[in-house]
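Visitor: got a predicted structure here, sequence first:
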Amino acid sequence: MKPHNVLVLPGWQNSGPDHWQSRWEASHGYHRVDQHDWMRPKRGDWIARLEEVLLGCDEPAVLVAHSLGCLHVAAWASHSRNTARVKAALLVAPGDAEREDMRPQLPTWSTIALQRLPFPSVLVGSRNDPYCSFERAQAFASAWGSRFVDLGNVGHINADAGLGDWPAGHALLTELLHF
């Protein structure tokens, strides 16, 4: 797989330079799917942007999603006629946009798509993620047909978790690249 066909899908507010997604981009040449508005994400805009990028890929892509990016993958897959353009997805620390405290900030992201994904996926969850309960992350994995990986107590699995380059996560991605 060519590195430019590994698509990084950050969540709400993007991923900063110390986030494992940004570090993987810098180390491996992966491609970030930039969004028009990271602060006020609109589901339809994000879906359209992912569709546009996927249509430009020269082979099926592997998606690397974090937080709202996981919901983005599910929403895109539930609407797109081009799901064969995705080989697999690594979904990390899904956010729960249906929580009462999140709905006003992410109004276009409810209802969360819960259809089985039409490609292999791994969902990595944390037991103490402040944006999604462990049980809810497991429910997402089940609904999406994803293999679930319990990472323990590492918060939102972002730069604050101190994972650095997160080699264990990259090993999961490497498995998906070889499907």
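Guide: Arrived safely.
Visitor: CA atoms for contacts and neighbours, from now on please.
Guide: OK.
Visitor: so A65, which of the three states?
Guide: Secondary structure, DSSP: H, G, I helix; E, B strand; the rest coil: A65 is strand.
Visitor: ok, structure two:
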Amino acid sequence: MTIDKTPTVLIVPGLRDHVAEHWQTLLQQKLPNAVSVAPLEHDKLSCAARVAALDAALAKIDGPVILVAHSAGVMITVHWARQHDRKIHGALLAAPVDLETPLPEGYPTFDALAENGWHPIPRTPLPFPSIVGASRNDPLARFERVEQMARDWGSRLVDLGEVGHLNPAAGFGEWPMAEKLIHELV
């Protein structure tokens, strides 16, 4: 596949939106062709509102796009892909959260997630190339569950080892591997 111009990297954060020390935020600051889905002002737990925000961000981009999603941002991406048909060049789906399994205390409850449209997780193949980065010790998703999601989505699975939830709490501000995986999608 030939590309007429460099793809825009669209960052799709999870439910905590933008965290200053997060690898996605740092990546956006580093890459000249990166933008991010804007944080929500209202309906922050609504899957539909998150999908609409992703669609609105995509509407502002002309040309090829690579999505870079983390955590619930992965779920936003797969819900969006099921509902829309815009051509996407590729997606890096890092540390997807398993919203079909109760999350640890401090996270939305299973019932709250169900009420806000997050269930079930779409399991159909994605209409674009994708790479799923899976952690062996993520407190928000067992490796085997993420491995199955990657198979269902037709994604290439990359075993990241023991990186927790790949966030600042797990020691990840910078994540240089993100750039390498994005480059593989270009």
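Guide: Yep, that arrived. Since this is a predicted model, take the numbers as computed values, not measurements.
Visitor: where exactly do the helices run in structure 1?
Guide: In order along the chain, structure 1 carries the following helices (DSSP state H): 20-28, 43-55, 68-79, 134-144, 167-177.
Visitor: in contact with the aligned partner of R156 of structure 2 in structure 1: list those residues for me.
Guide: By TM-score structural alignment, R156 of structure 2 lines up with R147 in structure 1. Contacts for R147 of structure 1 (C-alpha atoms under 8 Å, 6 or more residues apart in numbering) come out as S121, V122, L123, A141.
Visitor: out of the helices of structure 1, deepest packed?
Guide: Of all the helices of structure 1, helix 68-79 has the most neighbours on average by mean count of other C-alpha atoms under 10 Å, namely a mean of 22.
Visitor: equivalent range in structure 2 for it?
Guide: So helix 68-79 of structure 1 is aligned with residues 72-83, judged by TM-score structural alignment.
Visitor: name the residues that touch the matching stretch?
Guide: Contacts for stretch 72-83 of structure 2 (C-alpha under 8 Å, 6+ apart): 12-15, 47, 50-51, 54-55, 69, 93-97, 118, 121-122, 124, 126-127.
Visitor: same question for stretch 96-107 of structure 1.
Guide: For stretch 96-107 of structure 1, using C-alpha under 8 Å, 6+ apart, the contacting residues are R40, P41, K42, L68, W109, S110, T111, I112, Y131, C132, R136.
Visitor: top of those residues by neighbour count?
Guide: L68 (26 neighbours; other C-alpha atoms under 10 Å).
Visitor: center of structure 2 - which residue?
Guide: A69 (2.1 Å; C-alpha atoms, centre = their mean).
Visitor: am I right that that residue is in contact with L54?
Guide: No. At 10.7 Å, A69 of structure 2 does not count as touching L54 under the criterion of C-alpha atoms under 8 Å.
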